[in-house]
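Enquirer: this is a predicted model, with the sequence first.
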Amino acid sequence: MLLGLTGGISTGKSMISKYLSELEFPIVDADKIAHQVLESDLSVISAIKEQFGSDVAGIKGIDRKKLGQIVFGSEARLRELNQIIQPAIRTKIVNEIKTLNQNHNLVVLDAPLLFEEGYAGMVDVVMVVTSDESIQLSRLMRRNKLTQADARKRITAQMPLQQKVKHADIVIDNSGTVADTQKQVLKWLVDNKLVDIRKN
């Protein structure tokens, strides 16, 4: 089974991804793959510099913080970036999934842009992680050291969370404690006979 894991920024998707990894399910992490592409894919790096200016160059590849300041808050600029980077990310994701699917009963595709980039059509089940909006905002401000205005820009740059929930097969509410959230995930795994609760 291929599980598509997504949610809004700072809703707790990464925490659930880590929990699933601890349960020994392999994770295909779209964000990590994106970072690899921005650091080492020379054709992508060259195209980004040409499109957004040489100022976005970092010590290694592209400086994501500088690039983020340009694209977040501008739908057109974010679209330009995705047109450059997403094909390279997709190729790596597809290759990783093909390799892992041969040896595991559950593979997790952890992808913030699961719907936006069409990955939802590739997976068997979609899990969407949600949290209270005020909690999401404060988590993002704290995690990325952002002002409230900049944090809101990043949240609104993504597909609305309510829209993702409409297309979800399973919704995990991460507004409470870590233990409460993990309990919801574990219940889904047990219900689908993917883990034996006696071993956890």
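Expert: Okay, I see it.
Enquirer: only C-alpha atoms from now on, for both contacts and neighbour counts.
Expert: Will do.
Enquirer: which residues touch the residue positioned nearest the centre of the chain?
Expert: Against the mean C-alpha coordinate of the chain, by Cα atoms, centre = their mean, the closest residue is residue 112 at 2.7 Å. Counting by Cα atoms under 8 Å, 6 or more residues apart in numbering, residue 112 touches 5-9, 30-31.
Enquirer: okay, now the one to match up with it:
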Amino acid sequence: MRVGLTGGVGSGKSTVAAELAELGAVVIDADQLAREVVARGTPGLAAVVEEFGEQLLTPEGDLDRPAMGALVFGDESRRRALEAIVHPLVFERYAELEGATGPDDVVVHDIPLLVESGRAEEFEAVLVVDVPDAVRIERLVRDRGWTREDAESRIAAQAAREERLAVATHVIDNAGTREELRERVRAVWRELDDAARVTDPA
């Protein structure tokens, strides 16, 4: 069973992904793959340097991710140029990893930009981790040390909360405690696991 998992920055999506992995899901993390495909020495990194310049490399030859983020966030044309390089490479790795899973596996694709990339219809279920924007801003300032302006600009660069909710088959509310979140994830997991084990008689 193919499941999409998404949520805006500061929503706790990564925590939900970790909970699902503990429960038995095969989690494919888009952020992790996005780092892999532009790692030192990869064709992906070479393409990024060709597009944006060598000033985005660290002295060791790695991608300077904070510098890259500062360049593309708030500049839609630059962000789209980066996505045009990275997204096809990530999708290629997705296919490889998914091909190695079994028929009864619940394969969760952890995709921050699921809505933005227009891929929601590819999945049998879409899990949206939902938190009011004001709570997300508070968490980003408190937990990541961002300024309020940084948090607001990152949120504004992503799909609106209403756009994510519109594609959800399951909404996981993460405005409460960690234990409340854990219980909600367990309830959704039971549904997904049961659905994955239903055999089509055809």
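Expert: Received the coordinates, thanks. If you're wondering where the values come from, they're calculated on a predicted model, not measured in any experiment.
Enquirer: looking at this, the residue nearest to the centre of the first structure is in a strand?
Expert: No - using DSSP: H, G, I helix; E, B strand; the rest coil, the secondary structure at residue 112 of the first structure is coil, not a strand.
Enquirer: now check the second structure for the residue matching it.
Expert: In the second structure, the residue equivalent to residue 112 of the first structure is residue 112, according to TM-score structural alignment.
Enquirer: on that earlier part again, among the contacts of residue 112 of the first structure, name the ones in helices.
Expert: If you go by DSSP state H, these have 30-31 in helices.
Enquirer: which of the contacts of residue 112 of the first structure sits closest to residue 96 of the first structure?
Expert: Nearest to residue 96 of the first structure out of the contacts of residue 112 of the first structure is residue 30 (Cα to Cα; 10.5 Å).
Enquirer: just give the nearest non-adjacent residue to the closest one, would you?
Expert: residue 111 (5.1 Å; Cα to Cα, 6 or more residues apart in numbering).
Enquirer: ok, that neighbour touching residue 32?
Expert: No - contact criterion Cα atoms under 8 Å: residue 111 of the first structure and residue 32 do not qualify, at 9.8 Å.
Enquirer: looking at these two now, which is surrounded by more residues?
Expert: Higher neighbour count among residue 111 of the first structure and residue 32: residue 111, with 23 against 13, using other Cα atoms under 10 Å.
Enquirer: list the contacts for that one?
Expert: 4-6, 29-31.
Enquirer: got the contact list for residue 17 of the second structure?
Expert: 5, 27, 108, 110.
Enquirer: quick one: it from residue 66 of the second structure, how far?
Expert: 24 Å (Cα to Cα, to the nearest Å).
Enquirer: again, but for residue 108 of the second structure
Expert: For residue 108 of the second structure relative to residue 66 of the second structure (Cα to Cα), the value is 27 Å.
Enquirer: so for these two, which sits in the more crowded spot?
Expert: Neighbour totals were compared for residue 108 of the second structure and residue 66, and residue 108 leads with 24 against 9 (other Cα under 10 Å).
Enquirer: need the three-state assignment for that one.
Expert: Three-state call for residue 108 of the second structure (three-state DSSP): strand.
Enquirer: and the one 10 residues further on, by the same measure?
Expert: Following three-state DSSP, we place residue 118 of the second structure in the coil state.
Enquirer: so what does the longest helix belonging to the second structure touch, helix or strand wise?
Expert: Looking across the second structure with DSSP H, the single longest helix is helix 76-99. If you count contacts as 3 or more Cα pairs under 8 Å, 6 or more residues apart in numbering; DSSP states H and E, helix 76-99 of the second structure packs onto helix 30-36, helix 43-52, helix 65-72.
Enquirer: hmm, 10 Å instead?
Expert: Helices and strands touching helix 76-99 of the second structure, as assessed by 3 or more Cα pairs under 10 Å, 6 or more residues apart in numbering; DSSP states H and E, comprise strand 26-29, helix 30-36, helix 43-52, helix 65-72, strand 107-110.
Enquirer: point out the most buried one among the ones you listed.
Expert: When those are scored by mean count of other Cα atoms under 10 Å, the highest mean neighbour count falls to strand 107-110 (a mean of 24).
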